[in-house]
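Colleague: here are the coordinates; sequence isn't available:
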């Protein structure tokens, strides 16, 4: 029975992100029986959520095997939405918590540095994030944060996921420096091996 691991990248990111690549290389080398999937998501958060939802539904429908999620930043928020919707375990890396509360300054034009795709976010996109709001069942999460995250206040994640397994590291940044130190523990936590 093949387990599946879905990595959900964040805003202005892609499957080419360092963490997605590190986890993929680790899984391929150490757990070749795990099906590792990193979808290239829309730059629009609502569309990205729909893409992930369809992927999770397809995995659950086609396989009677364990499924785990890893999400970074806004991908951590989307992983939380999916984990609650489908009763799945998830590892969250510097996750965005209630992103509608701080995303207004993202309204306007952007370019994804990985894909070089130009796009715009609107007030309706931010409202869509609010509509996705969730209350986490804390036993299903492992939250990894670094205190020097320059994008998100790590303390919001500590409050939101209170009662979950937590790893809080001094220093670091939003990319979560040294993520590769946790790769084996990620697979173990998700009970995929």
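Modeller: Yes, it's here. Predicted model, so just to flag it, every value in this text is computed and none were measured.
Colleague: switch to C-alpha atoms for all contacts and neighbour counts from now on
Modeller: OK.
Colleague: leaving aside the residues next to it on the chain, what's closest to residue 183?
Modeller: Among residues not flanking residue 183 along the chain, residue 23 sits closest, at 6.4 Å (Cα to Cα, 6 or more residues apart in numbering).
Colleague: The one you found: neighbour count?
Modeller: Neighbour count of residue 23, defined by other Cα atoms under 10 Å: 22.
Colleague: and it, helix, strand or coil?
Modeller: Look at residue 23: counting by DSSP: H, G, I helix; E, B strand; the rest coil, its state is helix.
Colleague: try it against this one:
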């Protein structure tokens, strides 16, 4: 059965993010467009997980999760819940974050759509912390991430395959060169 990649974007982001677009274009170039899914995630954490869980319950084929930043948090949680492989790119470690700093009004980077992130949303994120089987994970980090401390991710996902690159930034600058390996990780 043909597997697919489910790409999960970060906070205030969308399927229009540069990593999602690049990976979608590479999958299309390889004739694998039908095996790439990148939904727009709700800014409400419980809703995002509910929507993704419904999708995973209905898909009927092997899925590999790739999540960036907050999408990495979601990918980790879903990998634990569904027993899936996941690649986590500069992922958010909710237990190491002061998530309260995100309370307030935000705008989506791509659509400009505004939303309010609340204390209830922070609690929803805290309830989504789960540790998947480290053998199913690939952690990709850049030490120059200016938003999240890469060392928190190293510690949180200890025992998983880890690729740590010097420099870079939160966007994970090495993404284009690692796309072939991510597709191979997904078994495609």
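Modeller: Looks like it arrived, so ask away. This one's a predicted model, so the numbers in the text were calculated from it and none came from an experiment.
Colleague: Report the TM-score for the pair.
Modeller: Put the two chains on top of each other and the TM-score (TM-score structural alignment, normalised by the length of the second structure) is 0.95; 188 aligned residues with a Cα RMSD of 1.4 Å.
Colleague: returning to what we had before: from what I see, the residue nearest to residue 183 of the first structure and residue 182 are in contact.
Modeller: No. Residue 23 of the first structure is not in contact with residue 182 according to Cα atoms under 8 Å; the separation is 9.5 Å.
Colleague: Which parts of the first structure are strands?
Modeller: Ranges of strands in the first structure, per DSSP state E, are 4-8, 35-37, 67-72, 90-93, 108-111, 118-121, 141-146, 165-169.
Colleague: okay, those, which one's buried deepest?
Modeller: Ranked by mean neighbour count, the strands of the first structure are led by strand 90-93 with a mean of 28 (mean count of other Cα atoms under 10 Å).
Colleague: In the second structure, which residues correspond to that strand?
Modeller: Using TM-score structural alignment, strand 90-93 of the first structure lines up with residues 86-89 of the second structure.
Colleague: Comparing the matching stretch with the first structure, how large is the average distance?
Modeller: Superposed on the first structure, stretch 86-89 of the second structure shows a mean distance of 0.5 Å to its aligned residues (mean Cα distance after the TM-score superposition for the first structure).
Colleague: how about residue 68 of the first structure, what does it touch?
Modeller: For residue 68 of the first structure, the contacting residues are 4-6, 88-90, 190-192, by Cα atoms under 8 Å, 6 or more residues apart in numbering.
Colleague: Just give me which of those residues are shared by the second structure.
Modeller: Of these, the ones still in contact in the second structure (both residues aligned by TM-score structural alignment, their matches' Cα atoms under 8 Å) are 4-6, 88-90, 190.
Colleague: ok, back up a step: biggest separation within the contacts of residue 68 of the first structure, which pair?
Modeller: 6 and 191 (13.3 Å; Cα to Cα).
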